[in-house]
Structure formats: structure tokens, C-alpha cells
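Peer 1: All I have is the shape, not the residue letters:
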């Protein structure tokens, strides 16, 4: 499938924005996933191709967080492993699901995440940051397996669930939770991407162009997040997610 200059610019700009907010919080794939579908990819191809950008985005962020001594990889392997197993299950489900059902799922997810972003539940998570003294439990394994399963299946919006799990289930403060979140996403994305590549659903050209934007956004966010304001990101994301949901579900076609 060919890509025009306009398509490439659109992917890079969207990827830049998505990589930035994915690294600082999450939900950037709520923009890039429907965009890939708008540009002609099937739901399966868009879901698979989006992982190329996520892989490079998280690779850049992990390296920067490591350099800044914010992230200890070995210490968090007990969280990575159940997420890896879950992502393998989720990605396998994603490549085998009916295309119409996947399209409906993506559209429905966009609407749900619109209200999640609107009501800002992350405020409650931030209030709990550092106040939880959690110890390793069986339920922690289940929680991160479930998050990995969701991430392997669809990815969009997984950042919020990971932050909630790391703050409320593990007891991390927000700075450390954000770094560990990026590590977990990097590890399970590598596995999920391999499954999608094996299935032949990845559009490498679109994925690499999108990855340029995502990786750039991740670099900016992980290096200069304290100097960059994020006040208006939520409002831009709300508008983009609602428009994407209406488009994916075919509402525009019914109205016009």
C-alpha cells in the first residue's frame, strides 16, 4: 500500500503527539489507531501496525529513563513477566477476531475512553501515589497479566491501567510508576509485535513513518517533561477521541 506525502506528515505529527502523551501518561494510541484506519488500513492491520511505533517509542523512553536513574529494570521483572504472558494471549486473540467485531470494539473503546479522560480518574490515582505499601501477592500477578492481555489485544488506553496498577497495586510514586509503565509496555509490545509480524498484518511502511513521530515525542517527553506544560493535552485528546469514535462507528456516513 502506497503512502502519500500528506499521509506521512499526518502520521508523523500524530505520532509526535501520541508518543509525548504516551510517555507522560497514556492513551496516545487512541489517536494513532483510528488514524491508521482512516488512511486505509483494516482494523487488524491498524492494530498490528500501531505496535511498530509503540515499540520504538518505548525503546527511546526506556533508554532515557535508565540514563536518568529513574528505572531499575531487574527490580521490576516480576511485573514484566505476567504482562508478557498476558500480551501473548491478547495478541493471539487480536489476530483471530472477526474484523467487524474488532472494528466495533475499537469504536466502543474510543467512546469509553472519552469518558475516562473526561472525568479524570487519574486525579484519584495521584492522590494515592506513595501512600500504598503493597507487597507481592497473587493478585498482583493476575492484575498485570490482565493489563498485558488488554495491551496485547488493543493497546489503546493501557497507560492509565498500568499507572493505576503500579500506584495502587505496587505502591510506586508517580515518577517511578511512569518509568516502569514504559518498561512494561516496551517488553510486552516486543512480544506482541512479533506475533503480529508472524500473522502478516503489519504494514511496515506506515509503521516506520508513524514510529518516527512516536519516538520523537517519547524523546521530548522523557527528556524535557518538567519544562513542557501538559495543561491542554487533555482537551485536545478529548476532541480527537470523540471524532475518531464517530468516524470508526460510521456516524459521519449516516449523517452525511
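Peer 2: In hand now; what should we look at? Quick caveat, the model's predicted, so the values are computed rather than measured. Numbering: from 1, shown residues only.

Peer 1: contacts, neighbours, all on C-alpha from now
Peer 2: OK.

Peer 1: Check the burial of the closest residue to residue 157 other than its chain neighbours by counting its neighbours.
Peer 2: Leaving aside its sequence neighbours, residue 157 sits nearest to residue 27 (Cα to Cα, 6 or more residues apart in numbering; 4.1 Å). Residue 27: 24 surrounding residues under other Cα atoms under 10 Å.

Peer 1: and residue 27, which of the three is it?
Peer 2: coil (DSSP: H, G, I helix; E, B strand; the rest coil).

Peer 1: Tell me the secondary structure at the closest residue to residue 180 other than its chain neighbours.
Peer 2: Closest residue to residue 180 apart from its sequence neighbours, by Cα to Cα, 6+ apart: residue 71 at 6.5 Å. What three-state DSSP gives for residue 71 is coil.

Peer 1: hang on, residue 71 packs against residue 177?
Peer 2: No. In this structure residue 71 lies outside contact range of residue 177 using Cα atoms under 8 Å: 9.2 Å.

Peer 1: before we move on, back to that, would you enumerate the residues in contact with the residue nearest to residue 157?
Peer 2: 18, 21, 156, 157, 158, 159, 160 (Cα atoms under 8 Å, 6 or more residues apart in numbering).

Peer 1: Go through those and name the one nearest residue 209.
Peer 2: residue 18 (13.3 Å; Cα to Cα).

Peer 1: Just the element for that closest one, please.
Peer 2: Using DSSP states H and E, residue 18 sits in helix 5-24.

Peer 1: after that helix, next one along is what?
Peer 2: Counting by DSSP H and E, what follows helix 5-24 is helix 29-38.

Peer 1: which strands and helices sit next to whatever helix or strand comes next after that following helix?
Peer 2: Scanning forward in sequence from helix 29-38 by DSSP H and E, the next helix or strand is helix 43-67. Using 3 or more Cα pairs under 8 Å, 6 or more residues apart in numbering; DSSP states H and E, the elements in contact with helix 43-67 are helix 5-24, helix 29-38, helix 99-118, helix 174-199, helix 204-224.

Peer 1: Residue 53 is nearest to which of those?
Peer 2: helix 204-224 (3.7 Å).

Peer 1: which helices and strands does that closest one pack with?
Peer 2: Against helix 204-224 (3+ Cα pairs under 8 Å, 6+ apart) you get helix 5-24, helix 43-67.

Peer 1: Which positions within the helix or strand following the last one qualify as buried?
Peer 2: Per DSSP H and E, helix 43-67 leads on to helix 77-96 as the next helix or strand towards the C-terminus. Under the neighbour-count criterion of 16 or more other Cα atoms under 10 Å, helix 77-96 has 79-92, 94-95 buried.

Peer 1: want to compare, so here's the second one:
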């Protein structure tokens, strides 16, 4: 029992800090629960609890800093929920093997883009700047598509959202990160309710790790507000490499 806390809590802290800045914290926290010996369903469910607790804090901090546009976030969340429902149904009919093969191509390409493009994730925008209609539409399309991905597979959704919102919809990094937080919080809470109703959450471990996640998300959001996206690019590259390694490992085993 004690070893579970010793393994999970430090890694959840690191995941929370990373997630507040660049997304992708689940790529660290979920393996932490699995390494602690939790059955897969309990690992996912308990991870949703601690992640949701931390994401509430970072989302609130981003909102307080003006990084969340209410109208944009509202419709993005609706699109993500619709996409997630579609993705879950697709997962019932398509082999996961084919999707993993796609990831083996997409992930190195994304990492290469970040390595070669030093201006990625470095955009800025004053709070008073109005978004163009094409940015709004592209944001909704991206939210829908990543919702499908989240419902079908899931890990790395936050990272991919930030990459696409900045690279395709041309949102500034601050608004992209803020919008991502709202979407992640909604999907986390929705999934958490399902796991709670199914009895697949270890409450004491999840709540304790959640405290670590709250502190980490607060520090990560504070770091982001002070230093901006300077650390986002290298963190996302590292996260993508970890994710790529995980996909390969899962594929060959």
C-alpha cells in the first residue's frame, strides 16, 4: 500500500507541472499508477480523479489570466464531447493495431516539426485582440477531431490540441493552452463520473495524488504566466518522444 503512494505521488506531481505548461501529463501519471501495480481499469479511473483535481486549478489560473475566451471554450467543449462520443463508437469497430501504425508516422513527424521550426509555440496575443472567424471555425474542427482521438485512444490529447491550435488555427500559445485546459477538464470530469459509478477509483490514493497534482498545476501555471512558452516546446518534444516509445512498446508486445 505504501509503495503505491511513494511511486504515484512524485510522478503525479511531475505530470501536473508538465500538464499545466504543455499538456501531456497523462503520459506520465497513468504509467505511474500502472507501475504501482494497479489493475488497468483502476489505474485509469484513479488517474482521472487526481488529474481532474489538478486541472481545475490550472484551468482557473488560466481563466484568471485572461487566457480563456468563454464563447470559444464553450463551443470547443461541445465539439470535443461530440467527437469523443464518435471516437468511442469507432473504437468498437476498428482494430487498435491500425491506429497505432498511424501514430508511428504522425508522432515522429510532429516532433520533427517542432525541432525544425523554432518559432512553434512562441506566438503571443494581447487579451484585447479579436479572433478571426477562420480561427474560430478551425478551433471547433480541431476540437471535434481531437475529441474523436480522445474517445478512441486518448493519451497526449492535450499536447496535440496545443500543437494544432497554434500550428493550424494560428491561435496564440496562451489562448491555445487555455482552451486546451477547458476541454481537458470537461473530458476528465465526464470520464471520472463513469469510473466512479463503476467503482473503479481508489479514493484515498487518488485524492492524495490529487493534492500533489493541485500543487504542481498551480506551480506550472505560475511558471507559464511568468516565463510564457519558453519551456513548452522542449517539454512537448520530450512528451512526444515518451509517447512514441510507449506506442512502439505497446505495438511489439
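Peer 2: Good, I have the coordinates. Treat the numbers as computed from the prediction; the structure is a model and nothing was measured.

Peer 1: For the helices and strands packed on helix 204-224 of structure 1, give me CSV that also has distance to residue 228 of structure 1.
Peer 2: Formatted as CSV, those follow (distance: least, Cα to Cα, whole Å):
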stretch, distance to residue 228 of structure 1
helix 5-24, 10
helix 43-67, 16
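
Peer 1: Mean neighbour count, those helices: which tops it?
Peer 2: Highest mean neighbour count of these: helix 43-67, a mean of 24 (counted as mean count of other Cα atoms under 10 Å).

Peer 1: Have a look at how far, on average, it is from structure 2.
Peer 2: In this overlay with structure 2, the average offset of helix 43-67 of structure 1 from its partner residues is 1.5 Å by mean Cα distance after the TM-score superposition for structure 1.

Peer 1: which part of structure 2 lines up with that helix?
Peer 2: Aligning helix 43-67 of structure 1 against structure 2 (TM-score structural alignment) gives residues 40-64.

Peer 1: Same question for stretch 15-31 of structure 1.
Peer 2: Against structure 2, stretch 15-31 of structure 1 falls on residues 12-28 (TM-score structural alignment).

Peer 1: List the contacts of the residue nearest to residue 180 of structure 1.
Peer 2: Residue 71 of structure 1 sits next to 62, 65, 176, 179, 180 when contact means Cα under 8 Å, 6+ apart.

Peer 1: Try it again at 10 Å.
Peer 2: Shown in contact with residue 71 of structure 1 (Cα atoms under 10 Å, 6 or more residues apart in numbering): 62-65, 175-183.

Peer 1: rewinding a little: show me how far the match of stretch 15-31 of structure 1 is from its chain's centre.
Peer 2: Chain-centre distance of stretch 12-28 of structure 2: 8 Å, with Cα atoms, centre = their mean, to the nearest Å.

Peer 1: on that earlier part again, of all the buried residues of helix 77-96 of structure 1, which comes closest to residue 105 of structure 1?
Peer 2: Closest to residue 105 of structure 1, out of all of those and judged by Cα to Cα, is residue 94, at 10.9 Å.

Peer 1: which residues sit in contact with the closest one?
Peer 2: Residue 94 of structure 1 touches 43-44, 47-48, 88, 102, 150, 152-154, 192, 195-196, counting by Cα under 10 Å, 6+ apart.

Peer 1: repeat that with 8 Å
Peer 2: Neighbouring residues of residue 94 of structure 1 by Cα under 8 Å, 6+ apart: 44, 102, 152, 153, 154.

Peer 1: Counting neighbours, what do you get for the closest residue to residue 3 of structure 1 other than its chain neighbours?
Peer 2: Nearest in space to residue 3 of structure 1, with sequence neighbours left out and distances taken as Cα to Cα, 6+ apart, is residue 206 at 7.4 Å. Using other Cα under 10 Å, residue 206 of structure 1 has 24 other residues around it.

Peer 1: With residue 147 of structure 2 instead?
Peer 2: 31.

Peer 1: In this structure it contacts residue 78, no?
Peer 2: No. Counting by Cα under 8 Å, residue 147 of structure 2 stays clear of residue 78, with 9.6 Å between them.

Peer 1: wait, residue 93 of structure 1 sits on residue 153?
Peer 2: Yes. The criterion here is Cα under 8 Å, and residue 93 of structure 1 meets it with residue 153 at 6.6 Å.

Peer 1: give the contact list for the nearest residue to residue 174 of structure 1 once chain neighbours are set aside.
Peer 2: Counting by Cα to Cα, 6+ apart, residue 129 is the residue found nearest to residue 174 of structure 1 once chain neighbours are left out, at 6.1 Å. The contact partners of residue 129 of structure 1, by Cα under 8 Å, 6+ apart, come to 167, 168, 171, 172, 173, 174.

Peer 1: and the two most separated of the residues you listed?
Peer 2: 168 and 174 (10.5 Å).

Peer 1: re earlier: TSV for the contacts of residue 129 of structure 1, including neighbour count and distance to residue 39 of structure 1?
Peer 2: Below are those laid out as TSV (neighbours: other Cα atoms under 10 Å; distance: Cα to Cα, whole Å):
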residue	neighbour count	distance to residue 39 of structure 1
167	26	37
168	20	38
171	20	41
172	23	39
173	19	39
174	20	36
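
Peer 1: related to what we said a few turns ago, most neighbours out of the contacts of residue 94 of structure 1, which is it?
Peer 2: In terms of neighbours by other Cα under 10 Å, those top out with residue 152 at 35 neighbours.

Peer 1: correct me, but residue 158 of structure 2 touches residue 23?
Peer 2: Yes. The pair residue 158 of structure 2 and residue 23 passes the contact test of Cα under 8 Å, sitting 4.5 Å apart.

Peer 1: neighbour count winner among those two?
Peer 2: Per other Cα under 10 Å, whichever of residue 158 of structure 2 and residue 23 has more neighbours is residue 23, with 28 against 24.

Peer 1: Just confirm the more buried one contacts residue 156, I think it does.
Peer 2: Yes. With contacts counted by Cα under 8 Å, residue 23 of structure 2 reaches residue 156, the gap being 7.3 Å.

Peer 1: which residues touch stretch 72-85 of structure 1?
Peer 2: Contacts to stretch 72-85 of structure 1, defined as Cα under 8 Å, 6+ apart, come from residues 66, 141-142, 144-149, 180, 183-184, 187-188, 191.
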